[in-house]
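Chemist: I would like the atomic coordinates for the input below:
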Amino acid sequence: MRALGVKVLSACSVAVCGVAQGNLAAQTERQAEAPVDWEGIWVAERSFGPDLKGPVVLQSSGDGWAARIQGESVPVEQTTQEDGTRRWAFSVLGQGYFIGHQSAAGEAITGHWYQPPGKVQNYPFASPVRIMPAGNDAFSGTIRPFPQTLSLNIPLMPESGDSGDDPTRYRTFLRNPERNIGVFFRVVTATVDGDEIQFKNTDGDVRFTGNSVVPGRQFSLRLRRGGDVFDFTRRSRRGAVGFYPRRSPEAPPALLQPVQTDDGWRTASPAETGLNVELLSDMVSGLATFEPTGLRKPYIHGLLIAHRGKLVVEEYFHGFDRDTPHDSRSAGKSIASALLGVALERGLVSSIDEPVYSFFGGVEAFANPDPRKEQMTLRHLVTMSPGFECDDGNSETRGNEDTMQSQSEQPDWYRYTLDLPMVAEPGAKDAYCTAGINLIGGALKAKTGMSLPRFFHESFAEPLDIDHYYMNLSPKYEGYMGGGIRLRPRDFMKLGQLYLDGGVWNGKRLVSEDWVNASAAPHSSLNTEDDYGFAWWRQEYEVNGKIIDTYFASGNGGQMTFVVPELELVVQFNAGNYSDGRTRGRWRDRLMGEFILPAAVN
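Modeler: Below you'll find the predicted structure:
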């Protein structure tokens, strides 16, 4: 066959072969000049550790105890505490440390793994670890640190449907489900120029530039000068799980009853508890088939509904699921309030009218002495009225949360806050002050003699059947009560059910009914008149001519836990509309006012 090929080729006339070769060259030139098609969804994903994780074994040796993890062996320190419990501790250089407690010899060791700040979330975390007896003189457990991952989604869409459009110019935006850093870059167009892709904002300014590695198939970029490189590849809908609500564009056929697990929730179908299934199905179908065409669109990660004590709706979107702890942002402030209620119920704090500075050694130990500081109580902290120069809505105030967290002169955030000057009598001025709520954690630590992760775990997490979470910490490795703890949606929702049931979860009382009622009552006016209780927001909805009272925990991005006593409802939202209060306010009120509440109103 090769000979035949050669013979035919040699028989080709010069004229014919010349024309054919010329046509081939022209075709190749046209293909080279034709613009590459970049339309589609481009995704980059990176993991920044931590490296240390997995099984850990504590084992006795002739010289004491050692912890073995990933082939390394480090010494374990044991001490007996005043309350008779045994404290266990070990550290792995550069990776973190463990502190746990054991009530009696031979029993499980319960504690936390403390990991240092990472590249994605630049503050420490504490995650629970339970180390169980594993034979003679040995214990075994698993370290599950917070994963430092970042995913970026960039759609490249034709500027319009006109055939005369510039084929190298696209509409675009940047989304990242974990934090949505695209809100700060605000790119709206992408222009391909040779092997570069320039991303520009509405003013035409280039915010960052990508370099094509394989035209139309891969490009790389740095979001900031000197930052990490992200490699983007084009994905199908099934591969862009963080961008689209679901892999399939089809509406789900029906609402499925949530799975029954061992986490304390009883489950049922919405029909079993008397909810309007058609309304709820329409809502979930709309969320599942939503096409994300812009930055300021609803990005709901999870929607859960409990009715009459049973979990009846559990739906996840954009790649999130039941077992992934979600950032709570300021919704975590309601947990700080609940912990204060727990301390009151257990007699660890006598009253919320105890003076704040009495927990920290007195007013004289801090800067900016002021007689008004003597009058400040825990009540003022939990109602956002301490009188500090502190307002998260005003970046000029020294107590502003971003100001406190970005400064490095004072890593002790309790002292930073207590040093603030006063601008009003406690109780006389309402202003959203995260630093003040965080002081509740310091007061609880002082009263209980426990670290906040330990107090949280023993008094809140364990009674509520919660065993997987990440508590964010201050630079001094103190639990941060201003918000941000990461809990699985089913677990955070238990806070709402606890309050709906008057302070009881599955027969276990954590807070008093009086505390629940006081928490939901009006105490402050932050955005509108009487819209804030004890770190819970209050809102009314009109449904079928009827006014329905609700109160809810709320955090940036759309992290909300609604309690609706009149309808025996608890609703959990998790979402990614960070730094976009207008968008999340719109979808919150539409979903609650047009679907969820009407589904429960007879």
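
Chemist: use CA for all of it now, contacts and neighbours both
Modeler: Fine.

Chemist: Just the helices from the stretch 101-250 of the chain, written as ranges.
Modeler: For the stretch 101-250 of the chain, the helices defined by DSSP state H, counting those that start in this stretch occupy 182-185.

Chemist: for the stretch 301-450 of the chain, that is, sorry about that
Modeler: Secondary structure of the stretch 301-450 of the chain (DSSP H, counting those that start in this stretch): helices at 333-345, 371-374, 378-382, 401-406, 413-418, 434-448.

Chemist: Pull the residues that contact the fourth one.
Modeler: It refers to helix 401-406. Residues outside helix 401-406 that contact it (Cα atoms under 8 Å, 6 or more residues apart in numbering): 391-392, 395, 398, 413, 416, 433-435.

Chemist: again, 10 Å this time
Modeler: Helix 401-406 has contacts (Cα atoms under 10 Å, 6 or more residues apart in numbering) with 123, 390-399, 410-413, 416-417, 432-436, 474-475, 482.

Chemist: buried sites along stretch 533-545?
Modeler: By neighbour count on 16 or more other Cα atoms under 10 Å, the buried set for stretch 533-545 is 533-538, 541.

Chemist: try stretch 28-44
Modeler: Quick answer for stretch 28-44 (16+ other Cα under 10 Å): 35, 38-44.

Chemist: May I ask which two of those residues are separated the most?
Modeler: Spatial extent of these (Cα to Cα) is set by the pair 35 and 44 at 23.2 Å.

Chemist: Following up with a second sequence; could you model it the same way so I can compare the two?
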Amino acid sequence: MRAPIVVLLVPVLVAAPLPAQTAQGSAADLAGLWEAKLRFGPDIRGPLILERASGTWRAEIAGRGTAARLAGDTITFELPDGRGAFRGQLKSQRARIVGHWIQPVTVTNGSAYASPVTLTRLGTAERWRGDVDPLADEFTMYLKVEPSAEGSMRAFLVNPERNIGRFTRVASLERAGQVVRLLAAPAHGQAGSELAEGVLRDDVLSIPLRGGTYDFRRVDRDAASDFYPRGRPGVGAAYAYRAPIALDDGWPVGTPEQVGLSRAALETFVRTLIDSPLDSVSSPEIHGVLIARHGTLVLEEYFHGEHRDKPHDTRSAGKSLTATLLGAAIYAGVPLSPSSLVYQVMNGGTLARDLEPRKRVLTMEHLLTMSSGLDCDDSDPNSPGNEDAITQQTDEPDWWKLTLALKMIRDPGERAVYCSVQPNLIGGVLRKAAGRPLPELFHDLVAEPLGIRQYWMNLTPTGDAYMGGGVRFLPRDFMKLGQLMINGGTWHGRRVVSAAWAKRATSPLVQLGNQKYGYLWWVMEYPYRGRTIQAFYAGGNGGQVVMGIPALDLAVAFYGGNYNDPVMFQVQRRWVPEFVLPAVVGN
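Modeler: Modelled structure (predicted):
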């Protein structure tokens, strides 16, 4: 789901050039790197206590208490003022309560999120305790200011969470005393329009942007900053390979030599990433790279302050999770198949008598391959089923209902068109067939078998998971989805999806744009030492990629911050073919 890019700015004006020098300082005095961060919450986090006394259930978290309700084995509660909610099930003869914390809609992403919580019974009392770890709601801004060849002060804005610098298009900066103006690039012979106006006081530059006013402080020349991949510019030469740390997350770890990869080639690759120029808002911003071969994790590197314990947005790479969850549900016995009729399932098992003929034959496979024929196209802002049109309207909270009501403009299977509400509708069909909330299904059928203990599923206004993308994972966990497909549907010998599903999901079934597409997995080919090898990958806005190359038994994951910028495609087009594939030196 693409949250709306809302940038709070002063009215846009055509600004006349200001004198470079004033009695109170010049724009040139602002040269350097400035950074700011706003934290919006949430404050409700930490230990959660559920207890039953005298037949009454009660919950307590972060100093707040409220009544809880038990219906069958399901226990729920909501905090006052919409501060959070919980839904869970009593398990293992009441030894545990397994469920999800529902945090309120975030400022930075415009979504509520569900994250897993397991509460353990304390002794013999009817009291259970667990820890709530909601997604941090915060926004970081970097403002780089430097002289241009024309004598003005060039500036650009970097925002790792959503890349709003790409939308604001800050190109330069002017100053008049304490007033600092951010300007767009000149156009049509006129000076650049004013984008935002800030105030400089006591070396703090306060600028109104998305979510509030950001207090930018200058980064000292000798200080480290996460604006740079490793804190400071030009430090790539100091990098030396280190093997990933062994954790209890299911990943065996090793060294490149143990799996037929070149240590020197991987070091060159990481040094290249560290020393990539950061001279514009479109500079490559890689947040993490992981490589596994023969099921062994051998490279794990993070940049720009990201780390293995920090969740990352997967954007549309999360669509591949939708296919995996559906495959897992089918394997577990949920009465669905690729040939299941979408409108029949959503209508409770029958087709409405007045349903148009093309909707009567729409199947799950059509949704899985983006070839439904519905009037939805994410590349067309005028399409009624465009992701933004569905997710940013406020009249109808049920996005599945809106999608089902779209007109058919071509026969199902006739042509694949990229549209995010199609995989989201898969979630609706699965919810209807299974009779359980999607976060619960994901926890039981995918997360638990893969050892994924932490995740943050973005929710729709009706409170169920949005399956069109945007789920957050820890990097090592998300790469497991690629390894699962390489393994033919198993993880450490435990089957999650059938071998047939894993193969078909990652096969080139349809032409989508200029690429091949399977069941919500992209498929492409690389030339490799005189032959062609096939790769499949989950791909998301900003440079989120989990790729599998079965012929080499190789899994690769990238995470990035180049949202809505074509430079994000460097992962598939440059980093993999020019650095990762040449690192393979043996079997």
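
Chemist: still on that earlier bit, could you list which of the buried residues of stretch 533-545 of the first structure belong to helices?
Modeler: Judged by DSSP state H, helices contain none of those.

Chemist: Including distance to residue 371 of the first structure, could those go into TSV?
Modeler: Shown next, in TSV, are those (distance: Cα to Cα, whole Å):
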residue	distance to residue 371 of the first structure
533	26
534	25
535	26
536	29
537	31
538	33
541	42
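
Chemist: Does residue 103 of the second structure touch residue 135 like I think?
Modeler: Yes: between residue 103 of the second structure and residue 135 there is a contact under Cα atoms under 10 Å: 8.0 Å.

Chemist: Common neighbours of the two, please.
Modeler: Residues within reach of residue 103 of the second structure and of residue 135 at once, by Cα under 10 Å, 6+ apart, are 42, 45, 112-115, 456.

Chemist: Now, of these, which are buried?
Modeler: Buried among these by 16+ other Cα under 10 Å: 42, 45, 112-115, 456.

Chemist: from those residues, which is closest to residue 539 of the second structure?
Modeler: For these, the closest approach to residue 539 of the second structure (Cα to Cα) belongs to residue 456, at 18.2 Å.

Chemist: Assign a three-state SS to the closest one, would you?
Modeler: Following DSSP: H, G, I helix; E, B strand; the rest coil, we place residue 456 of the second structure in the strand state.

Chemist: residues contacting the corresponding residue of the first structure for it?
Modeler: In the first structure, the residue paired with residue 456 of the second structure is residue 470, using TM-score structural alignment. By Cα under 10 Å, 6+ apart, the residues touching residue 470 of the first structure are 112-114, 124-128, 144-147, 325-327, 453, 484-488.

Chemist: List the residues that contact the closest residue to residue 511 of the second structure other than its chain neighbours.
Modeler: Leaving aside its sequence neighbours, residue 511 of the second structure sits nearest to residue 517 (Cα to Cα, 6 or more residues apart in numbering; 6.2 Å). Contact partners of residue 517 of the second structure, counting by Cα under 10 Å, 6+ apart, are 368-370, 416, 505-511, 523-524, 536-537.

Chemist: 7 Å instead, please
Modeler: By Cα atoms under 7 Å, 6 or more residues apart in numbering, the contact list for residue 517 of the second structure reads 369, 508-511, 523.

Chemist: Sort out which of those residues are buried, if you could.
Modeler: Buried among the contacts of residue 517 of the second structure (16+ other Cα under 10 Å): 369, 508, 510-511, 523.

Chemist: Would you double-check that residue 586 of the first structure falls in a helix?
Modeler: Yes: per three-state DSSP, residue 586 of the first structure lies within a helix segment.

Chemist: how about it, what's its match in the second structure?
Modeler: That one, residue 586 of the first structure, aligns with residue 570 by TM-score structural alignment.

Chemist: Number of residues surrounding its match?
Modeler: Neighbours of residue 570 of the second structure under the rule other Cα atoms under 10 Å: 13.

Chemist: Stretch 254-266 of the first structure aligns to what range in the second structure?
Modeler: Aligned by TM-score structural alignment, stretch 254-266 of the first structure corresponds to residues 240-252 of the second structure.

Chemist: ugh, wrong one, stretch 41-50 of the first structure
Modeler: Under TM-score structural alignment, the match for stretch 41-50 of the first structure is residues 33-42.

Chemist: if we can go back for a sec, turn the buried ones among the contacts of residue 517 of the second structure into TSV, columns for distance to residue 492 of the second structure.
Modeler: As requested, these are arranged in TSV below (distance: Cα to Cα, whole Å):
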residue	distance to residue 492 of the second structure
369	29
508	27
510	31
511	33
523	25
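
Chemist: from those residues, which ones fall inside strands?
Modeler: Counting by DSSP state E, the part of these found in strands is 510-511, 523.

Chemist: coming back round to it: what does the match of stretch 254-266 of the first structure contact?
Modeler: 253-255, 267, 296-300, 451.

Chemist: quick one: which of the residues you listed is nearest residue 561 of the second structure?
Modeler: Among the contacts of stretch 240-252 of the second structure, residue 300 lies closest to residue 561 of the second structure (Cα to Cα), at 17.5 Å.

Chemist: ok, now how distant is the closest one from residue 256 of the second structure?
Modeler: 11 Å (Cα to Cα, to the nearest Å).

Chemist: Likewise for residue 465 of the second structure?
Modeler: Counting by Cα to Cα, the gap between residue 465 of the second structure and residue 256 of the second structure amounts to 38 Å.
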